[in-house]
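>>> sequence and predicted structure below; questions after.
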Amino acid sequence: MAASITSAPFGQLPDGSAAELFTLRNNQGLTATITNYGGIVTSLTTPDRTGELGDIVLGYDTLAGYLADGGTYFGALVGRYGNRIRQGRFELDGKAYQLATNNGPNHLHGGLRGFDKVLWQAHTENGPEGPCLFLRYVSPDGEEGYPGTLTVQVRYTLTNSNALRIEYEATTDQATPLNLTHHGYFNLSAGQHPDVLGHELTLYADRYTVVDDTLIPTGELRPVAGTAMDFTSAQAIGARIGQVAGGYDHNWVLARAAGPDTWADLALAADVYEPRSGRRMRVLTDQPGVQFYSGNFLDGSLQGKGGTRYGRHAGFCLETQHFPDSPNQPAFPSTILQPGHVFRSATEYRFGAA
């Protein structure tokens, strides 16, 4: 089977601009559909142990669903700053900045109109590793309160070795915080089970960032040993979730030490196995952290693909990233991109079945 890329209209935005939907198919028959609205991965089909393909991500059938969504970030490309910034405030080079507080008292995922809500310029290429979608966006100085004109390019590759690889690149003309991530919600049963509590998760992390009651880090990096946060060996997501107030929505500190710059190669961050289907997903990244979110705020009110109601824990997220609130936490790895520097990062979601 030859790898391929096709595109189709995906509806109009309120300003009249047109969104497109791109279907990437690798030479093994796996598919990923991605729209240039928000860089959203709208579907991702992978085989179970019998070879049957199934869609393993949550989302909507139409653009209208994503436009009306009140804040799940299903499948989206998140920025400028993924995760939370305390009270939407930070100071940079002696100047104070105030961002939107769109998550209680805090700033979340780039603000009221983050990268998940903009139309990206798109082009495609059938590369040697598999079909690629390139997305580009120029965020003007002051957008959502952030300093500097930021130019971002993201490349999605559905590799012929059955991985979805996401590569990020960015430059700026002023110092600015930057924390880009992918906010896919996964359910490896492909809709055969309504929640992910039976998925078996391993996180290659022996510490996590302790947070306050608004999910802002206190600065403490606490060992996971002996706690419900310990996924150093495979554990069912639901096994100890009742011991974590509200469920999992925390950043784990990946085992390999991180410096102020991005790493040159990828390391294993997480491994997830769904025993009923046999599907497995491994997450590799060069980032220092991963936010594991267990779909706590899904409540059955959202009608997703095929009329499915997404209830609590219907999907999980593994968002590779820097730590929350890093601009206000000098002990954390820096997230400040300086002029003249190029931010580069990559994450891979690798799929298999057994």
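Thanks, I have it. Numbers count the residues shown, from 1 in each chain.

>>> please make it C-alpha for all contacts and neighbour counts, starting now.
Will do.

>>> ok, the residue lying closest to Gly111 once chain neighbours are set aside - how many residues close by?
Nearest residue to Gly111 in three dimensions, chain neighbours excluded: Ala100, at 5.5 Å (Cα to Cα, 6 or more residues apart in numbering). Residues lying near Ala100 (other Cα atoms under 10 Å) number 19.

>>> how far does stretch 106-115 stretch from start to finish?
18 Å (Cα to Cα, to the nearest Å).

>>> let me fix that, I meant to ask about stretch 238-251.
Terminal residues of stretch 238-251 lie 18 Å apart, using Cα to Cα.

>>> below is an additional structure, to be compared with the one above:
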Amino acid sequence: MIVLALTLAPVASAQSSNDVIELHNDTGMVVRLIPFGATVTQIEVPDRDGYPANILLGFATPAEFRVKNSKVSFGATIGRYAGRIAGAGFTIDGKPVRLMADDGPNALHGGGKAKFDTQEWSVRSRSSRAATFSLNSPDGFQGFPGRLQVAVTYRLISGNALQIDYEARTSKPTALNLTNHAYFNLAGEGSGSIRVQRLQVLARRYVATDASGIPTGAFPSVVGTPLDLRQPRALGHAIDSRVPPMGEHGYNHAWLFDKPLGRLETVARLDDIGSGRTLSVETTEPSIQVYSGGYIDGLDKGPSGRVMRTFDGIALETQHLSDSPNRPDFPTTLLRPGQVFRSTTIWRFGVSSR
């Protein structure tokens, strides 16, 4: 998060709705978006032989996203607070803020049923290469203080890359943490498990949490743990491991980067040897939450018509740390009137040789 002073294809037919915004470039990349949740519904990129495929989990139509997506948030914008807040509360300037607990005693992604991923965003602008969604979130939404004006811009840039820019302003001091919840499968949606795909996370430390997912304040070294991804490793090595801190649901862990706050750097890479598709993640954020889809329940079908099952996709959520409003030693998520929240993440796709 950067806070600044304020200065005042076959799949396409399944989504043939006025809701769908399509971005495309001259090298075979297509991105489809809908206003509901400011959601990325599909990304088509070519493999090493030039054949395109949608590499995001999701649904075939905007109507399905509206009915089903609240339980998984495929491709949606997450807020007001991505991650968990302990005890569903915190204080700002000595004043208590009470949220709606929805994850045991804690608040997940801001708490309650109504979150940013269930809101109808406005389309501020659109073209063949970019689209901006905006949302006016009222004072008290989810319990957070301040009327929040939020904008999310998706823009195709050179190198088969999608840049996501977040911007927000508030009328009262508040806490804010935004991310996107896309689930990637570089072999193509409907191709099955991601276990053979390889992940690299360029971090020396991970975020230790208690049994409920709340950070303890410790940042242990990844050395000697299944979270040591400084070199690319097949996802299955940890998904199927029970070596602490792994559990039965695979990855649902965060790493802390050593880079300066607000600097845009490459922080993670994903690749699929079979198709040759690669993904590099660049961000200004200080952390990444990796979730390998361990709670996908196998009840829904994707655009391919195939059932989406546990470990069929992986979310790479660039964001600030969970429970930062209760942790003054963590990078701050406090946003005050007169400041502008800005954050950037880039998904850069490519191909590897055989």
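It's in. Since we're looking at a predicted model, the values are computed, not measured.

>>> please state their TM-score.
Once superposed, the chains reach a TM-score of 0.90 (TM-score structural alignment, normalised by the length of structure 1), with 331 aligned residues with a Cα RMSD of 1.5 Å.

>>> about what we covered before: what helix or strand does the residue nearest to Gly111 of structure 1 sit in?
Remark: Ala100 of structure 1 resides in no helix or strand, with elements defined by DSSP states H and E.

>>> ok, now which ones touch Ser125 of structure 2?
Residues near Ser125 of structure 2 by Cα atoms under 8 Å, 6 or more residues apart in numbering: Ala131, Thr132, Phe133.

>>> so it is in which element?
Going by DSSP H and E, Ser125 of structure 2 is part of strand 122-126.

>>> now the element after that strand, going C-ward?
strand 130-137.

>>> that next one: which residues count as buried?
Ala130, Ala131, Thr132, Phe133, Ser134, Leu135, Ser137 (16 or more other Cα atoms under 10 Å).

>>> excluding its backbone neighbours, what's nearest the counterpart of the fourth one in structure 1?
The criterion is TM-score structural alignment: under it, Phe133 of structure 2 has Leu135 as its aligned partner in structure 1. Nearest-residue entry for Leu135 of structure 1: Ala122, 4.7 Å, with adjacent residues in sequence omitted and distances by Cα to Cα, 6+ apart.

>>> do the same with Phe351 of structure 1
In space, and not counting its chain neighbours, Phe351 of structure 1 is closest to Met281: 4.8 Å by Cα to Cα, 6+ apart.

>>> and Phe10 of structure 1, that's in a helix?
No. According to DSSP: H, G, I helix; E, B strand; the rest coil, Phe10 of structure 1 belongs to no helix; its state is strand.

>>> that one contacts Thr62, doesn't it?
Yes. Checked against Cα atoms under 8 Å, the pair Phe10 of structure 1 and Thr62 is within contact range at 7.2 Å.

>>> those two: which is more packed in?
Between Phe10 of structure 1 and Thr62, counting by other Cα under 10 Å, Phe10 is the more crowded of the two (18 against 13).

>>> and the gap between that one and Thr35 of structure 1?
8 Å.

>>> ok, now how distant is Phe74 of structure 1 from Val283 of structure 1?
Between Phe74 of structure 1 and Val283 of structure 1 the computed distance is 18 Å (Cα to Cα).

>>> again with Leu266 of structure 1
With Cα to Cα as the criterion, Leu266 of structure 1 and Val283 of structure 1 are 9 Å apart.

>>> what helix or strand does the nearest residue to Gly247 of structure 2 once chain neighbours are set aside sit in?
In this structure, Gly247 of structure 2 finds its nearest non-sequential neighbour in Ser241, 7.3 Å apart by Cα to Cα, 6+ apart. Ser241 of structure 2 is part of no helix or strand, with elements assigned from DSSP H and E.

>>> tell me how far Ala8 of structure 1 lies from Arg86 of structure 1.
Going from Ala8 of structure 1 to Arg86 of structure 1 by Cα to Cα gives 40 Å.

>>> which of those two has more neighbours?
More neighbours surround Arg86 than the other of Ala8 of structure 1 and Arg86, with 22 against 11 (other Cα under 10 Å).

>>> how much space separates the more buried one from Gln98 of structure 1?
Distance from Arg86 of structure 1 to Gln98 of structure 1, by Cα to Cα: 10 Å.

>>> same thing with Asn26 of structure 1?
Asn26 of structure 1 is 44 Å from Gln98 of structure 1, by Cα to Cα.

>>> how far out from the middle of the chain is stretch 300-311 of structure 2?
Chain-centre distance of stretch 300-311 of structure 2: 19 Å, with Cα atoms, centre = their mean, to the nearest Å.

>>> equivalent range in structure 1 for it?
Using TM-score structural alignment, the residues of structure 1 aligned to stretch 300-311 of structure 2 are 302-313.

>>> residue boundaries of the strands in the stretch 251-354 of structure 2?
According to DSSP state E, counting those that start in this stretch, the stretch 251-354 of structure 2 carries its strands in the segments 252-256, 265-271, 277-283, 287-291, 314-319, 334-335, 339-351.

>>> which one of the ones you listed is the most hemmed in?
Across the strands of the stretch 251-354 of structure 2, averaging neighbours per residue (mean count of other Cα atoms under 10 Å) puts strand 314-319 on top, at a mean of 26.

>>> by contact count, what packs against that one?
Packing partners of strand 314-319 of structure 2 (3 or more Cα pairs under 8 Å, 6 or more residues apart in numbering; DSSP states H and E): strand 179-180, strand 183-184, strand 287-291.

>>> in CSV, list these along with distance to Arg169 of structure 2.
Putting these into CSV (distance: least, Cα to Cα, whole Å) gives the following:
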stretch, distance to Arg169 of structure 2
strand 179-180, 16
strand 183-184, 28
strand 287-291, 22
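
>>> which of these sits closest to Gly104 of structure 2?
Gly104 of structure 2 sits nearest to strand 287-291 of all those, at 19.3 Å, using Cα to Cα.

>>> out of the strands of the stretch 251-354 of structure 2, which is closest to Phe219 of structure 2?
Of all the strands of the stretch 251-354 of structure 2, strand 252-256 sits nearest to Phe219 of structure 2, with 7.7 Å by Cα to Cα.
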